[in-house]
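> kindly generate the corresponding structure for this input.
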Amino acid sequence: MTTTTPAPHLPFGATTTAAEVVDGVDLAGRRAVVTGGASGIGVETARALASAGAQVVLAVRDTAAGARTAAGIAASTGGPPVEVRPLDLADRASVAAFVAAWEGPLHVLVANAGVMASPLRRTPQGWEGQLATNHLGHFALATGLHPALAAAGGARVVAVSSAAHLRAGVDLDDPHFERRPYDPWVAYGQSKSANVLFAVEAARRWADDGVVANALMPGAIRTGLQRHVDEEEIARLRAASGGAAAQWKTVEQGAATSVLLAASPLVEGVTGRYFEDCQPAGPHRPGTRTGVAAHASDPGTARRVWDWSLRSVA
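The predicted structure is shown next:
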């Protein structure tokens, strides 16, 4: 994966909170969009950015929940009012409407929303639901907003991936499980690999526009993301992870790496990387649940997935 500057060792770790990452950071005058900002780590990501003075837009399916979240963030931070706009990433028309309504520069886009290990669902286009929401919807959003990102000068795109990307690469021969048996975890892993590959290729394509793009693993956090996963499966996954990876993070800790990449001057210019626990990750080592997989960081694969995605959302 490429970076315009060497990725630094940072004074943060697995227990760092989002508030600690933005302590002393001034985002006044910057505009940020957080998808899925009404629940889970999205709320704390938005709260941290707002606390630093950013003008935050929550892009959410449930605008009533978004309005409650926005009011709570504004009350707790004393920052600028938080805006709520409707966005359903699995609905092409909804994404197009969001893009069409955007005016002016955009300094930060946090692609945070997602679904995990859900039963097989298809969009009206026949797309598998996890790939549609986690990757293709965000891809259409980011590419649609590219002019606004380029206009900002030094914009940042943050793709929330997962260690689940280690499970599966992107199968461009059958990405929507039309011929192979559907496995919810393979589908989730595929979508999370696509998130990392997006960052790799966006970093290359958008470098001349001053736009940086990075992906991250937020950690294990109990949120509504696990609504399709029963307790027995969660326990099995934690046991398989072992060690520190099996420890739950709070939502404040889970949002920290997203906020680092969205706001911290300490990663200025770093692009095309995968982070975990507020640090740049190295290559995945067999037998671990850390690092970035070769199938998710290969530049050639990233170009092919980008081209396929572009054709899909056209």
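> every contact and neighbour count from this point should use C-alpha atoms.
Fine.
> for stretch 54-66, measure first residue to last.
End-to-end distance for stretch 54-66: 17 Å, by CA to CA, to the nearest Å.
> tell me the buried residues in that stretch?
In terms of neighbour count (16 or more other CA atoms under 10 Å), stretch 54-66 has its buried residues at Ala54, Gln55, Val56, Val57, Leu58, Ala59, Val60, Arg61, Thr63, Gly66.
> what helix or strand is the third one located in?
Meaning Val56. According to DSSP states H and E, Val56 maps onto strand 55-60.
> helix or strand right after that strand?
Downstream of strand 55-60, the next assigned helix or strand under DSSP H and E is helix 63-77.
> and the helix or strand just after that following helix, what other elements does it pack with?
Beyond helix 63-77 on the C-terminal side, the first helix or strand identified by DSSP H and E is strand 83-86. Applying 3 or more CA pairs under 8 Å, 6 or more residues apart in numbering; DSSP states H and E, one finds that strand 83-86 contacts strand 55-60, helix 63-77, helix 92-101.
> quick one, which of the ones you listed is nearest to Leu225?
Proximity to Leu225 (CA to CA) singles out strand 55-60 among the helices and strands packed on strand 83-86, at 14.3 Å.
> helix 63-77 and the closest one, what's the angle between them?
Here the directions of strand 55-60 and helix 63-77 differ by 150 degrees (axes from the mean of the first three to the mean of the last three CA atoms, to 10 degrees).
> contacts for strand 55-60?
With contact meaning CA atoms under 8 Å, 6 or more residues apart in numbering, strand 55-60 is reached by 28-38, 46, 49-50, 66, 70, 80-88.
> if we use 6 Å, what do you get?
For strand 55-60, the external contacting residues (CA atoms under 6 Å, 6 or more residues apart in numbering) are 31-37, 80, 82-87.
> one more, so I can put them side by side:
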Amino acid sequence: MTTSTPIITPFTHDSTAMDVIQGVDLGGRRAIVTGGSSGIGVETARALASAGAQVTLAVRNTDAGQRVADDITATTGNDRILVAPLDLADQDSVADFVANWDGPVHILVDNAGIMAAPLSRTSQGWEMQFATNHLGHFALATGLRPALAAADGARIVSVSSAAHLRSPVVFEDIQYDRRAYEPWQAYGQSKTANVLFAVEATRRWADDGIVANSLMPGAIRTNLQRYVSDEELDRLRAGNAAAWKTPEQGAATSVLVAASPLLDGVGGRYFEDSQEAGPAKPGDRRGVAEYALDPEAAERLWEVSTQLLKG
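Got it, this is the predicted structure:
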């Protein structure tokens, strides 16, 4: 666990992305938001655009992405909103996105994901949630490393979840080849991977001026829950009634990590409700698990991920 002084901000559970971005100038900056055509991705992109950034929505459905881009331009007056195809479960798609990118990336928001999906696998045999939520973003970030380094102070935003408390990365059987598949456990493993990625990226890329932090956006009803039944959602709501957020509130912590001057030079940390989170306590769905910030696990995951991508 980190022993650094915790980051404290004036923002709260109820703050919105627009609250967090107020007074921040992103003119001349270029941002990428994966999954930028729905849910908190839209509001993250809108807030960054409102501060003057050029924002690329990296999305599977480019028609939906263009509709969102037009809406963001209409609401912010920023016409530098671009749309590019990206399917994180398809490594060829990730490679094409990287190959087509030109120039620096100042902000990379790894926002897209799938939650509690039934068991399915990529063409490589990788479990789909791990492949999409972690490996796709890992390939994207490592592919864009030269562009991030060129920004001289780039930030990576790794959107995790309180679900990381459900499971560490089980290195002995990441892909569920031998153990019984459980959708929420698999989702939790992938969200732990998102935290570990931020820890190791910050360590490895410090000389490039790149920092990465992870976060829990909060409980928000979005398309992310398309695999979650209404009964399960009702149960989650009943146990967490006060914690549910609007998409505008859910995007606040992403925007804090992406753009707040309060986090200049800060990396390898986990945030929730626009504050740095403390250690998780047994039975509580708040805070960050010790295994998710473990530097040895972070290094091991990086090496495993690199080997998987090599095939």
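> same list (the helices and strands packed on strand 83-86 of structure 1) but as JSON lines, adding distance to Asp174 of structure 1.
Output for these, formatted as JSON lines (distance: least, CA to CA, whole Å):
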{"stretch": "strand 55-60", "distance to Asp174 of structure 1": "29"}
{"stretch": "helix 63-77", "distance to Asp174 of structure 1": "34"}
{"stretch": "helix 92-101", "distance to Asp174 of structure 1": "21"}
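> so which of these gets nearest Leu197 of structure 1?
Minimum separation from Leu197 of structure 1 across those (CA to CA) falls at helix 92-101, 20.6 Å.
> just how off-centre is the closest one within its chain?
Helix 92-101 of structure 1 has its C-alpha centroid displaced from the chain centroid by 19 Å (CA atoms, centre = their mean, to the nearest Å).
> where exactly do the helices run in structure 1?
Using DSSP state H, the helices of structure 1 run over residues 18-21, 40-51, 63-77, 92-101, 129-131, 138-144, 146-152, 184-205, 231-241, 251-254, 256-263, 299-313.
> now do the longest one against helix 299-313: the angle between them, please.
Note on geometry: by the same axes, to 10 degrees, helix 184-205 of structure 1 and helix 299-313 are set 100 degrees apart in direction.
> how about the third one?
Regarding helix 63-77 of structure 1 and helix 299-313, their directions subtend 130 degrees when assessed with the same axes, to 10 degrees.
> for helix 63-77 of structure 1, grab the matching residue range in structure 2.
Aligned by TM-score structural alignment, helix 63-77 of structure 1 falls on residues 62-76 of structure 2.
> buried set for that stretch?
The neighbour-count check on stretch 62-76 of structure 2 (16+ other CA under 10 Å) flags Thr62, Gly65, Gln66, Val68, Ala69, Ile72, Thr73 as buried.
> kindly report the same for stretch 93-105 of structure 1.
Ser94, Val95, Ala96, Phe98, Val99, Pro105.
> which of these lies closest to Arg285 of structure 1?
Val95 (37.0 Å).
> can you find the partner of the closest one in structure 2?
Here Val95 of structure 1 is matched to Val94 in structure 2, going by TM-score structural alignment.
> so what's that match up against?
Applying CA under 6 Å, 6+ apart to Val94 of structure 2 gives the contacts Leu140.
> and for Ile107 of structure 2?
Going by CA under 6 Å, 6+ apart, Ile107 of structure 2 touches Ala31, Ala154, Arg155, Ile156.
> and if we set it to 8 Å?
Arg29, Arg30, Ala31, Ile32, Leu148, Ala154, Arg155, Ile156, Val157, Ala258, Ala259.
> one more: Thr223 of structure 1?
Ser39, Gly40, Ile41, Val251.
> switch to 10 Å and redo it
Listed by CA atoms under 10 Å, 6 or more residues apart in numbering, the contact partners of Thr223 of structure 1 are Ser39, Gly40, Ile41, Thr250, Val251.
> for burial, what's the neighbour tally of the residue lying closest to the last one once chain neighbours are set aside?
Spatial nearest neighbour of Val251 of structure 1, chain neighbours left out: Ile41 (5.2 Å); criterion: CA to CA, 6 or more residues apart in numbering. Using other CA atoms under 10 Å, Ile41 of structure 1 is surrounded by 28 other residues.
> same check, this time on Ala47 of structure 2
There are 26 residues near Ala47 of structure 2, going by other CA under 10 Å.
> my read: it touches Gln249, true?
No - in this structure, Ala47 of structure 2 is not within contact of Gln249 by CA atoms under 10 Å, at 11.4 Å.
> residues in contact with Met217 of structure 1?
Neighbouring residues of Met217 of structure 1 by CA under 10 Å, 6+ apart: 159-165, 192, 196, 254-255, 257-258, 274-278, 281, 290-292.
> nearest to Ala238 of structure 2, of the buried residues of stretch 62-76 of structure 2?
Within these, the smallest distance to Ala238 of structure 2 is 31.9 Å, found for Val68 (CA to CA).
> I figured the closest one hits Arg46, correct?
Yes - counting by CA under 10 Å, Val68 of structure 2 does reach Arg46; the two are 9.2 Å apart.
> identify the contacts common to these two.
Gly36, Ile81.
> let's have the buried residues of stretch 62-76 of structure 2 in a markdown table, adding distance to Asn213 of structure 2.
As requested, those are exported to a markdown table (distance: CA to CA, whole Å):
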| residue | distance to Asn213 of structure 2 |
| --- | --- |
| Thr62 | 27 |
| Gly65 | 25 |
| Gln66 | 28 |
| Val68 | 26 |
| Ala69 | 26 |
| Ile72 | 25 |
| Thr73 | 28 |
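> from what I can see the residue nearest to Val251 of structure 1 touches Gly114, true?
No - counting by CA under 10 Å, Ile41 of structure 1 does not reach Gly114; the two are 11.1 Å apart.
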